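> Following is a predicted model, sequence given first.
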Amino acid sequence: MLKQKTFKRKQTPINRDFIAELSKWGNNLNQVAKHLNTSKGGLDRVGLEMLSRIENHLKELRKAIE
């Protein structure tokens, strides 16, 4: 019989504060998307502004982990 090597994945440390912050912004994004998808007026100025803020914040979070 051939012996097979088992490879263990390296576990990266979990940053709970980062995960919590990302979760908050994900929830905000879902709420804005739901509002924009259910409103008959389509994309309004406030909705677009909120999406822009969320996008900028997510970019900042990405820079923080790189």
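That came through, no problem.

> From now on I want contacts and neighbour counts done on CA atoms only, so please keep to that.
Noted.

> Quickly find the element holding Glu55.
According to DSSP states H and E, Glu55 maps onto helix 45-65.

> Let me see the residues that make contact with that helix.
22, 25, 28-29, 32, 36 (Cα atoms under 8 Å, 6 or more residues apart in numbering).

> mind listing what's buried in that helix?
51, 54, 58 (16 or more other Cα atoms under 10 Å).

> Got another one to weigh against that:
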Amino acid sequence: MTVSQTPGNWRKSSRSANTSTRVEVGSIGGGAAVRDTKDRAAGYFTTTGTQWSAFIGAVKADRFHG
């Protein structure tokens, strides 16, 4: 995904509220940008809207617990 703007509406993920690993999510160009709350200087990665929806669906279905 090519990004021509920087997200300005970052918010902390509710799923990482009670953990030591926290991420922030911002909307950008029809998709999402994700960054590490503790290391904002490291930058962020972006996804398309379709990719983000699939990821959120998998989180809600608890498919990442091992």
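Thanks, I have it. Owing to the predicted nature of the structure, the values given are computational and were not obtained by experimental measurement.

> Quantify their similarity with the TM-score.
TM-score for the superposed pair, counting by TM-score structural alignment, normalised by the length of the first structure: 0.32. Supporting figures: 32 aligned residues with a Cα RMSD of 3.4 Å.

> So of the contacts of helix 45-65 of the first structure, which two are at opposite extremes in space?
Greatest spatial distance in the contacts of helix 45-65 of the first structure: Leu22 and Leu36, 21.0 Å, computed using Cα to Cα.

> PyMOL command for the buried members of the contacts of helix 45-65 of the first structure?
Per 16+ other Cα under 10 Å, the buried members of the contacts of helix 45-65 of the first structure correspond to this PyMOL selection:
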select buried, resi 22+25+29+32+36
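
> Please flag which of the contacts of helix 45-65 of the first structure sit within helices.
Among the contacts of helix 45-65 of the first structure, DSSP state H puts 22, 25, 28-29, 32, 36 in helices.

> and the buried residues of helix 45-65 of the first structure as CSV, adding distance to Arg16 of the first structure?
As requested, these are arranged in CSV below (distance: Cα to Cα, whole Å):
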residue, distance to Arg16 of the first structure
Leu51, 24
Ile54, 20
Leu58, 16
